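In: need a 3D model of the sequence below.
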Amino acid sequence: MSFAPGIEHDEKNGDALSFGALRRDLRLTVEQELASTILSCTHEAVIITDASGSIISANAAFSRITGYSADDIRNQNMRVLQSGMHPKSFYEAMWNCLKANDCWHGEIWNRKKNGDIYPALLTINAVRSESGELTHYVGSSADLTPIKSSQRELERRAQHDDLTGLPNRRLLTSRLDQALARANAKQSTGAVIFVGLDRFKLVNDSLGHSAGDEVLIRAAERLSSFVRTSDMVARFGGDEFGLLCEGTPRSTLGDLVSRILDQLCQPYFLSGGRQVWLGASAGISLFPDDGRDAASLIQYADAALYHAKCAGKGTYRFFSTRLTEAANTRLSADLQLRQALAREEFILHYQPLVSMPGGKVTGLEALVRWKTANGKVVPPGDFIPAAEETGLIVPLGEWVLRTACRDMKELLAGGADLKTMAVNVSAQQLHHAGFVDTLQSILKEFDLNPSVVELEITEGTLMGQGKAPVAILHALKALGLRLAIDDFGTGYSSLAYLQKLPIDKLKIDRSFVSDLESGGAAQAIAAAIIGLGRSLRLEVLAEGVENRFQLDFLVNNGCREAQGYYFGLPIPKEALPALGGIKWRREATSTRRADPRPAAPYSKQEG
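Out: Alright, predicted model coming up:
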């Protein structure tokens, strides 16, 4: 018996089978097994139906998600999964799309075996034979429940205050826009009420931020108890809250606000048996009388609150278009600051920037002071806000830059071993037309190497401003300047945004450094910022170092630069030569040298 090459012979049936056919059959078997393995391992639910929609099989993920076993679902129609959440037209459109395109993809609500309804991302594909006849449908779906939950939580956090759980400014503004539309349509009225706690800063300063947080939570609860379900209470930040009251006539607002203030004046019982008393003030703007847009009404309520506080606190004021005491105060501040600039009453003090662990002073940060005509030294916290409000921060900032560069040039010429002069730059300066040109002119004026000048820009200045800050920073970097993000960790900058910035240094905000001894979140955040800087190849400096514990923690976690009262107070230029002998002070092994501490008061916000 002989066979042609490449042919096997089935003696029983007399059939000749080609090796090629056997290989094809084997390949199909392997592919089917592979497909079966993939279906059993995938996290997506997969079902296969016949042309009529009767389910033939389902994978393990389908059973896990829906609760139906393969036996439960076999021969059932896909309608068993319908949730009842969609109208008949939804399914008609789905099947029309399938008929036209052999595919449908979209979000759908399905029902599990236990009756629970869940969101799914579903794809249905039609399967046809070689002749084009419809034979099957294959549906694959992913359970969107975790994603939807995350989205809801993100939306909630974007619109609510983390501490109190109240809506935030963003959500109240959105609700106010809607309320204004309703008021316009119905010719009705409403009010925006700003409430601020009086003496709240004293609680934070004397009892700590945890006590302050407790007070804010209690105040939020008291405010919420006064409003109707149709109204809204929001926390705007700090110790300020906003209330939106629709349809409330002016005649009853005074009584409502008085009762709110009385309630907020009641004692606050805190953990540990502590008890504190605070006052509260309020400002009110009315719509449509005072304004027809949310931004104006919020601004006017804030102005009225300021007026109430100026009137002695513990009271409320309605917004008035008349020139208020607040406006007079702002005008007075504007005049005084302009006169101070003209009389050259501003001075600079310098705080050392210290490398660790060596303790060498490698740079200085320029800090502005106002030395009035009577010799009083005013700390920046008392005049910088007014300078920003009046716009005088721009010429003042230019004076600081010019003076710091002049002093740095003189120090370097005198042999000082310094590599950095750090200068704070405000948001108004950064966005002011001609800022880059001004800097270039100052550098040229003093023939100063740009690499020794480090501009410090707060994280908040860069956020929510689109692409403009990035472009400005690149222009500054092109001059050869160094750039640092100040108060890092207090804003909301993302890693993706951070990578776009041509920065050299991150400065850990002093609030995290001051809380290092309490452990927990502050230590984790500080260590994370140091690690982030290392990953992005950025220098990291810690602000506000005041004791050895903080210093050791930072050094042990890889921080290589710091500033703060532990190393020295800000000092005038005349005392700078003393910095040449400063060493890293070790409390246990060496005697500290006395710091040249000035007699004038200084803001603890610095360093």
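
In: only C-alpha atoms from now on, for both contacts and neighbour counts.
Out: Will do.

In: against residue 572, how distant is residue 349?
Out: Residue 349 sits 4 Å away from residue 572, going by Cα to Cα, to the nearest Å.

In: meant to ask about residue 416
Out: Separation of residue 416 from residue 572 (Cα to Cα): 16 Å.

In: same question for residue 354.
Out: 18 Å.

In: these two: which has the busier surroundings?
Out: Comparing residue 354 with residue 572 by neighbour count (other Cα atoms under 10 Å), the higher total belongs to residue 354, at 25 against 18.

In: in a strand, that one, correct?
Out: Yes - Residue 354 sits within a strand when classified using DSSP: H, G, I helix; E, B strand; the rest coil.

In: for the comparison step, fold the sequence that follows:
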Amino acid sequence: MATPRAMAATLSTSYLVGGIAGVLVVLGAGFHPALLALCVAALVGAAVLHRWGRCWPRVAFHVPLVVGSALVSCAVLVAPDPVSAVVAASVLSFLVLDAYLFFDRLLATAHALLALSGATAALVTRDGVELATVVGLDAVLIALGVVTSTLVARASSAERDPLTDLLNRRGLDLALHAEVAGLPASGGRLSVALLDLDHFEELNDSLGPEAGDRALRLVADTWRRALPPGAAVARVSGDEFAVLLPGMTGQQARSLVEGVRTAKPGPALSAGIAEYVLGDSSAQVVRRAERALFAAKSAGRDRCVLDGDETPDLVRDLAAALDAGELRTQFQPILQLGTGLVVGVEVLVRWHRPGHGPVPAQDLVAVAEEHGLVDRLGEAVLRSACTQLAELHASTGRRLRLGINVSGLELADPCYPDRVRAVLAETGWPASETVLEVTESVLDADSLAAVSALHSLRAVGVLVAIDDFGTGYSSLSRLDTLPADILKVDADFTATVTTAPRRAQMLRSIVGLAHALELDVVAEGVETAEQLELVRRVGCTYAQGWLAGRPVPLPELVAALDRARAV
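Out: This next block holds a predicted model:
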């Protein structure tokens, strides 16, 4: 189906031809005010469509098609003679062509039948117009509609993906080129989003290609229904989709994509968005969207990144907070199940933004990742935690192993291992008491930089923990190939082990496999004594959760540990 720009150009030409044909009839048959008024209306309509039609949504073009049919029917009624009436009715051929070029077969047929019924009714009321002439004209217009519909269907099939019935790469390129070509003149907005299904290869490998095809069709149906009029979605490769969002800024597109991505059913996916900038070619817009998609995947997947976003106040405030050292750290205790003692902590960052209050940690990290501050944020948290724990050991002799979350973007930076080693040397904190916690998604086979960074740090004694294991696409078969020392079972998994016997058995199997691979196991999200007893019984090495303690500043945690020891 045509783009709004092509629709406006085609329909304005039809109006122009109809108006000129009417003027010629007036000139040849004498002055007829009513017919002349209809001609002027058609010419004005042509000018309006040419000037503003390219900015209209697709649905708006139903109106000029209906109005055009009405103008033709009126022209048939007021034509000065039978021949002029038939000539006026023949102008419907342009509108029938337009309908089948613009819309799907059902809507186009509805427009054609409406136009034919109006013109036919007007013709049969005219003296001197034979019924056979009317029937013949209708037959010609119907045949024209059938032929046009067939040709459009065959032409559009070359631009559509047979599995999902979305646009394919060729169809996307044509639609995007048409949109970009019209933007300098209209001054409109356009954003492009690229969507990539997370771990699609593993889904195909584990459940078969039929399951993969079902997932692709589900994604196609979900996005097709969720997008506003005028937007277009395409499948551009095996598990990659593209969305054209005319009239939307990058921020608006990000809000829409994030809303659909998180609220609708279907596989998890990563998204990269770019807004058209004056002077960009269609290829440049796509390249920037690809860059944003790569950033989303490098940051751990299952997220949305906007390229070229204007720096919001939140980002400026975060940069200032990093400069001023205003971010604070809290520590959540990790319990050794064999002894019942707190032997480690996980450090968590906290920021109370002036005038706004606490910023959720996940939002803080997401903003830092999107705006190039994640390296500074990660280094600041690591330095603060190492400094505090080193001072604690120096003053009390107490050693608590440090766990710290690492972003995929940090690991992708070739300088990351050097930064970690420099902080450890500066603070005097031992590498052997440092645990980098990473999600399995950032250690995919295609994340060579991340894997290389972890191997480099493990070589100097740093430990690696696979975080959030047991959710998403966690793969037991890859545990022996990942650079890991510790497995952290996700809190959502732990929460059900006392109520779902199969989950408890699965946890027992995971622990057994981890121990066979010489991996320690941390059960996250332990909140009840019953859960604590179960994870101890199945062989977990450590437990972490609100039962052992909530995240608090280090002095508060140490005071609580001293009180517990005194009791």
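
In: now do the buried residues in stretch 143-156 of structure 2.
Out: Buried residues in stretch 143-156 of structure 2, counting neighbours by 16 or more other Cα atoms under 10 Å, are found at 144-146, 148-149, 152-153.

In: now, which of the residues you listed lie within helices?
Out: Under the assignment DSSP state H, those contribute 144-146, 148-149, 152-153 to helices.

In: just those now: which is nearest residue 494 of structure 2?
Out: residue 153 (53.4 Å; Cα to Cα).

In: pick out the most distant pair among the ones in helices among the buried residues of stretch 143-156 of structure 2.
Out: Pairwise over these, using Cα to Cα, the maximum falls at 144 and 153, 14.1 Å.

In: which SS state does the residue nearest to the spatial centre of structure 2 fall under?
Out: In structure 2, the centroid-proximal residue (Cα atoms, centre = their mean) is residue 271; its distance is 3.7 Å. On the three-state scheme (three-state DSSP), residue 271 of structure 2 is labelled strand.

In: which ones are touching residue 431 of structure 1?
Out: Shown in contact with residue 431 of structure 1 (Cα atoms under 8 Å, 6 or more residues apart in numbering): 469, 472.

In: do the same with residue 122 of structure 2
Out: Applying Cα under 8 Å, 6+ apart to residue 122 of structure 2 gives the contacts 73-74, 76-77.

In: and if we set it to 6 Å?
Out: Shown in contact with residue 122 of structure 2 (Cα atoms under 6 Å, 6 or more residues apart in numbering): residue 77.

In: what's the burial count for residue 493 of structure 1?
Out: Residue 493 of structure 1: 15 surrounding residues under other Cα under 10 Å.

In: what lines up with residue 94 of structure 1 in structure 2?
Out: Using TM-score structural alignment, residue 94 of structure 1 has no partner in structure 2.

In: once you drop chain neighbours, what's closest to residue 94 of structure 1?
Out: Excluding the flanking residues, the one nearest residue 94 of structure 1 by Cα to Cα, 6 or more residues apart in numbering is residue 104, at 6.5 Å.

In: what's the one helix or strand that neighbour maps to aligned against in structure 2?
Out: Secondary structure assigned from DSSP states H and E places residue 104 of structure 1 in strand 103-111. Counting by TM-score structural alignment, strand 103-111 of structure 1 lines up with no residues of structure 2.
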